[in-house]
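> predicted structure and sequence below. I'll ask about it afterward.
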Amino acid sequence: MGAEAIQPAVLLVPFPAQGHVTPMLHLARALAAHGVAATVAVPDFIHRRFAAATTGRATGATTDGCGGVELASIPSGIPLAESGKDAEPPGFGAIVHAMENHMPAHLERMLLTGFRGGRVASLVVDVLASWAVPVAERCGVPAAGFWPAMLASYRAVAAIPELLGKGIISESGTPAVESNHPDNDGNDDGQDKQVIRGLRILPGQLELSAKELPWLVGDSATQKARFAFWLQTLRRARAFRSVLVNSFPAEASSNTASADDDVGVQGPRVLPVGPLMLAAGGNAERAKCEGGETRSSQENPSMWQADETCIRWLDAQPAGSVVYVSFGSWVGSIGHDKIRDLALGLESTGRPFLWALKDDPSWRAGLPCGYAERVAGRGKLVDWAPQDDVLAHEAVRCYLTHCGWNSTVEAIHHGVRMLCCPVSGDQFINCAYITRVWEVGLRLGSVISRDGVRDCIERIMDGAEGTRLKERMEALRQRVVTAEAWCLAQGNVASFVDEIKREHPLLMQIYNIL
């Protein structure tokens, strides 16, 4: 048989966090459905946690049970004691050190040795895992990017050179122009917002403050380190010919710049594939486009063991009565005072609530004394919830969220209104879209109070404002889950795979010569 008859092998490298690995797995399944042998390569500490959290999985190169996608483990150099199933995931600094200093040599051996019947035809790299780009260049393997967040946040990051050139941010990435923009939804005429809007990277109504740019995380030293990380990422991303973006038509169309335009003067081709990333891909519209079957979210590996009693508890609640609260898998604690006021606000509503709250002192020490016992029956606290199943449940009406992109997309997919409490990173851009552009949710102020939490929940759950949010959410959801959106995303994936297949025979000849 000729090289053309062999499925080209594609290796996908996510940034090692749950919010990045999950959409990368969805992308791998979409690629596999178009005739490539897809493998997702994760660091060993992620692989071990997947194996521990998912029954029936072995260690080593394992099949994830969906469309022939495999999981491969890359040694990270992080000691087992620091990355066992009961330990917290490594911090950002430890992960960056592993990616830059330990993992490249192991990835290079994988690319040169080949697997699944042949050499690797293409590498798909999470933009935040740019450490893999120089490895691909050394091995002569074409590399494409994957951005697991919304297109708007990608444009904001890609605009860093222009923000520097116009003096909007300093060389360390901090705002060079002070903003009076408040953390709530008040009016403001801060100069930095006007300049950012003028760059055409975000819609005018976003009114994003320079203090809310994605790389401004932590204290000043942390911000400086993260900005250096982003500058290095941008330099490496120049090698991408294409970037697959976890975006959808309703998001892309609300940008001032077209989704089909290059990002930057010599930017890569941008291919939105968001509709294929929705939840576990279990969508009736998918069948209309490609005749595929729906899947259960149980087929998605997780770094944490979800508390399955959540669904039984929800089954006992009236339809549209529950407030679901979660700050995601990798957000630092919002502080004991905010946790306390949030807890008291939820209690004061008198409504049933499900709160996915890490069983960790940095989070739970902020709860009022005896809180869990006091709200038992009406309020349920769990360490980790099966989020997609929770948001799909008819009992859930409101989602109090940190506005992580995966969480945002899942809420839109299931038509659940949002109460936004962004913490860091791209969450501020996501929140601005939710509250200002799409108008499908409300934002808590930066000062969380019991009364503020109660009042916002009441506004979302009932009354004229709740009805308006429901109507806006349903209109947005219809634009996201339509067969047309699915087919557009499928067309982008097909175009990307066709390019790989065209180059595959030539690559095989080069490898054979070498």
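Right, received. Where do you want to start? Residues are numbered from 1 along each chain as shown.
> make it CA atoms for all contacts and neighbour counts henceforth
Noted.
> how about the strands in the stretch 351-500 of the chain?
Taking DSSP state E, counting those that start in this stretch as the test, the strands found in the stretch 351-500 of the chain are 353-356, 379-382, 396-401, 417-420, 441-443.
> what does the stretch 1-150 of the chain give?
Counting by DSSP E, counting those that start in this stretch, the segments of the stretch 1-150 of the chain that form strands are 9-13, 37-43, 62-63, 70-74, 120-126, 143-147.
> CSV for these, including mean neighbour count?
Formatted as CSV, the strands of the stretch 1-150 of the chain follow (neighbours: other CA atoms under 10 Å):
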stretch, mean neighbour count
strand 9-13, 27
strand 37-43, 25
strand 62-63, 17
strand 70-74, 21
strand 120-126, 27
strand 143-147, 26
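> returning to that earlier point: tell me which of the strands of the stretch 351-500 of the chain is the most buried.
For the strands of the stretch 351-500 of the chain, the largest average neighbour count (mean count of other CA atoms under 10 Å) is found in strand 417-420, namely a mean of 28.
> can I get the strands of the stretch 1-150 of the chain in CSV including distance to Gly2?
As requested, these are arranged in CSV below (distance: least, CA to CA, whole Å):
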stretch, distance to Gly2
strand 9-13, 15
strand 37-43, 17
strand 62-63, 26
strand 70-74, 24
strand 120-126, 15
strand 143-147, 24
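> residues in contact with stretch 425-432?
150, 152-153, 206-208, 212-217, 402-405, 408, 420-422, 443 (CA atoms under 8 Å, 6 or more residues apart in numbering).
> could you tell me which of the residues you listed are located in helices?
Members of the contacts of stretch 425-432 lying in helices (criterion: DSSP state H): Ala152, Ser153, Trp405, Thr408.
> mind putting these into CSV with neighbour count?
As requested, the ones in helices among the contacts of stretch 425-432 are arranged in CSV below (neighbours: other CA under 10 Å):
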residue, neighbour count
Ala152, 24
Ser153, 22
Trp405, 22
Thr408, 23
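> relative to Leu231, which of the residues you listed is nearest.
Closest approach between those and Leu231, by CA to CA: Ser153, at 15.1 Å.
> alongside the first one, take a look at this:
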Amino acid sequence: MIESRPQLLGVIVAMALKAILHGCERTWLAVTYGLRLNGLQARVVEYFGHLEGLMMSVERILQYTRIPNEPPLVIEAHRPDHNWPSHGDVVIHNLQVRYSPHMPLILQVTPEFIHNRIASKVESSIDGISYLSIPDGFDENEPRDFFTISYAMENNMPIHFQNILSGLNKDGEVVCVVVDLLASWAIQVAKSSKIPVAGFWPAMLATYNLIKAIPNMIQLGLISESGRKFIDFLLDDYTGTPQHQGTKRFLPGEPMLRVEDLPWLIGNTAQRRKRFRFWMQALNRSKGLPWLLVNSFEEDMNAENHHRKNISTESHINYAQVFQVAPLTWNSCKNPSFWEEDRSCVKWLDNQEQNSVIYVSFGSWVGPIEQEKVTELALGLESTSRPFIWVLGVKWRNGLPVGYLERVSRYGKVVSWAPQKEVLKHKAVGCYITHCGWNSTMEAIECGKKLLCHPIAGDQFVNCTYIVKLWKIGVKMDSMGRYDVEKGVRKVMEDGEQMQLNVMKMKERIGTDGILRARNCLALFSIELKKSIIGYYTSEVKV
């Protein structure tokens, strides 16, 4: 989710050849362990990433079930303005790398400054990729943050997406639009074009359930209609600061959450209200969607049975059928990066002892913490006297103490960007200091690494709660103070034997049965889509 970086939109347009809609008998054929696509074209219109799970799901299915001489899968992605390429760009590009030259894919990316940054890198090595842009209304020097992007989504982008859909759907070729729920405006655009819509949720199923429960939380008096807490956990109406600290079980069967961990309680009072309205708008627009694809796995909550019970008893008019489509990225090849990676850190790791290195990264923002916290984190890492790799963008390095890089040069390495998957898989890495972004969390589990957590925004606090309290594969730092950093590292690195056992067990569970469940969920979704569009299906899939 969500606010760890401004990738707020994602839309996939799945297109079938006209022959499909005119009775082609082998359009979507579900098989036991995947999906067989015959005579199918898929076009992707993506805004701001968040579709990595879905793209890799398509990749995995095709990897295991693609038929020789089958017509190619064509993917087009359109991405509006943001300040840097996101991890979503990387995974879509990974799909291109895997399937060219056998499967020509078309990746179309915006805006111009991102096009200029990445086009030469991609086009120099991969044929068959073209680039377009969708205007977003931003001035060249206008800041791009949660609020300006939200405005652009609501006021500038819909007409351009409408034009795209109109052009693609002249002969009724668009069979489904899959919309990232953070791009909820696209639901209305697709519906106005009378095209079936499925939702895509880029984070944990637990965070979706939390957002979905907002009306119930209001009814029970846990939050006010503006999203502010009251009754047991009162908020000052002016400042929005909690007057009473504590935890609350907002949903039955889910872990206790701090009241401050609700995703919209970020920033000042006005900002919190805008965020809450954003979530309410997404929730209201998504009501009535028949399907929801979730970038998550069944292990993401103890209350899975409770959730399934709710799904079966709630009206399908208001709530979608859920398909958890992760972890189909498991054991994927190394992701290409649109950032300049410092690969020297991998060679550096080769010279370190097993499980001795601390890896520090806060995701695509490469350092989204205040300068004071950079200073404290730097001193905390230094005081551990342990080897570390710290991904820290140049513009955040003003917070480093004077002479710091020279002092730690024997055992510390600060880089602007690292090949994260390779680093996490390396046997020398024993601890990952993370912001608890969802994709980073899944990568850490895949690589069997313990976590030292410092959530910053959005769903990261919920993710952290699961990491620490439910899965018990990490520790949350009390603050970013130097002594808290040193204490947290010591607890994870020296006293984390049980944590290591837990993360390895979780890795094994998710990496075996979880992959099969995810594939079958996608196959079942294809069946449901076909039933909706064509009225019949050809195979039964057990999930």
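Looks like it arrived, so ask away. Bear in mind the structure is a predicted one, so any value in this text is a computation, not a measurement.
> returning to that earlier point: the strands of the stretch 1-150 of the first structure: which one's closest to Lys380 of the first structure?
strand 37-43 (33.0 Å).
> how big's the offset between the closest one and the second structure?
With mean CA distance after the TM-score superposition for the first structure, strand 37-43 of the first structure departs from the second structure by a mean of 3.8 Å once superposed.
> any idea of the angle that strand forms with strand 9-13?
Strand 37-43 of the first structure runs at 30 degrees relative to strand 9-13, counting by axes from the mean of the first three to the mean of the last three CA atoms, to 10 degrees.
> which position in the second structure aligns with Thr113 of the first structure?
Using TM-score structural alignment as the criterion, the counterpart of Thr113 of the first structure in the second structure is Gly167.
> from Glu173 of the second structure, how far out is its match?
10 Å (CA to CA, to the nearest Å).
> okay, these two: which has more neighbours?
Set Gly167 of the second structure next to Glu173 and count neighbours by other CA atoms under 10 Å: Glu173 wins out with 19 against 10.
> is it true that that one touches Ala14?
No: at 9.0 Å, Glu173 of the second structure does not count as touching Ala14 under the criterion of CA atoms under 8 Å.
> for the second structure, which helix is longest?
Assigned via DSSP H, the second structure shows its longest helix as helix 513-533.
> from the chain's centroid, how far away is that helix?
20 Å (CA atoms, centre = their mean, to the nearest Å).
> can you check stretch 501-519 of the second structure too?
With CA atoms, centre = their mean as the basis, stretch 501-519 of the second structure stands 18 Å off its chain's centre.
> can you tell me what sits against it?
Residues from elsewhere that reach stretch 501-519 of the second structure (CA under 8 Å, 6+ apart): 33-35, 57, 61, 297-299, 323-328, 330, 445-450, 471-473, 543.
> which non-adjacent residue is nearest the aligned partner of Cys447 of the second structure in the first structure?
By TM-score structural alignment, Cys447 of the second structure lines up with His414 in the first structure. Spatial nearest neighbour of His414 of the first structure, chain neighbours left out: Ala392 (5.5 Å); criterion: CA to CA, 6 or more residues apart in numbering.
> buried ones in the longest helix of the second structure?
514-530 (16 or more other CA atoms under 10 Å).
> now swap in stretch 31-50 of the second structure and tell me
Using 16+ other CA under 10 Å as the test for burial, stretch 31-50 of the second structure gives 31, 33-50.
> and if you look at stretch 159-172 of the second structure?
Of all the residues in stretch 159-172 of the second structure, those buried under the rule 16+ other CA under 10 Å are Phe161, Gln162, Leu165, Gly172.
> contact partners of that stretch?
Under CA under 8 Å, 6+ apart, the answer for stretch 159-172 of the second structure is Lys18, Ile134, Pro135, Val174, Ala186, Val189, Ala190, Ser193.
> now do stretch 85-99 of the second structure
Stretch 85-99 of the second structure is contacted by residues 7, 48-52, 55-56, 59, 104-105, 107, 114, 126, 335-339, 364 when judged by CA under 8 Å, 6+ apart.
> ditto for stretch 445-457 of the second structure
Contacts of stretch 445-457 of the second structure (CA under 8 Å, 6+ apart): 3-4, 263, 266, 330-331, 424-425, 429-437, 444, 461, 464, 467, 473-477, 479-480, 488-489, 492, 496, 499-500, 503-504, 506-507, 511.
> swap in 6 Å and give it another go.
Stretch 445-457 of the second structure has contacts (CA atoms under 6 Å, 6 or more residues apart in numbering) with 3-4, 424-425, 431-436, 461, 473-476, 503-504, 507.
> how far does it sit from its chain's centre?
Using CA atoms, centre = their mean, the offset of stretch 445-457 of the second structure from its chain centre is 14 Å.
> what of stretch 356-374 of the second structure?
With CA atoms, centre = their mean, you get 19 Å for stretch 356-374 of the second structure.
> Tyr324 of the first structure is in what secondary structure piece?
strand 322-326 (DSSP states H and E).
> which part of the second structure matches that strand?
Aligned by TM-score structural alignment, strand 322-326 of the first structure falls on residues 357-361 of the second structure.
> same check on stretch 340-355 of the first structure?
Aligned by TM-score structural alignment, stretch 340-355 of the first structure falls on residues 375-390 of the second structure.
> list the buried residues of that stretch.
Buried-residue list, stretch 375-390 of the second structure, by 16+ other CA under 10 Å: 375-382, 384, 386-390.
> can you tell me what sits against that stretch?
Outside stretch 375-390 of the second structure, the residues that reach it (CA under 6 Å, 6+ apart) are 357-360, 399-400, 411-414, 481-482, 485-486.
> now with 7 Å?
356-361, 399-401, 408, 411-415, 480-483, 485-486 (CA atoms under 7 Å, 6 or more residues apart in numbering).
> same check on stretch 198-212 of the second structure?
Outside stretch 198-212 of the second structure, the residues that touch it by CA under 7 Å, 6+ apart are 1, 50-51, 177-181, 279, 283, 289-296, 300-301, 438, 459.
> any of the residues you listed buried? List them.
1, 50-51, 177-181, 279, 283, 289-296, 300-301, 438, 459.
> now, which of those lie within helices?
Those of these lying in helices (DSSP H): Trp279, Leu283, Trp438.
> my read: Val42 of the first structure touches Ser73, true?
Yes: using CA atoms under 7 Å, Val42 of the first structure makes contact with Ser73 at a distance of 5.3 Å.
> now do the same contact list for Ala395 of the first structure.
Ala395 of the first structure is in contact with Leu314, Gln317, Pro318, Ala319, Gly320, Ser321, Val322, counting by CA under 7 Å, 6+ apart.
> nearest residue to it other than its sequence neighbours?
Closest to Ala395 of the first structure by CA to CA, 6+ apart is Ala319, at 4.0 Å.
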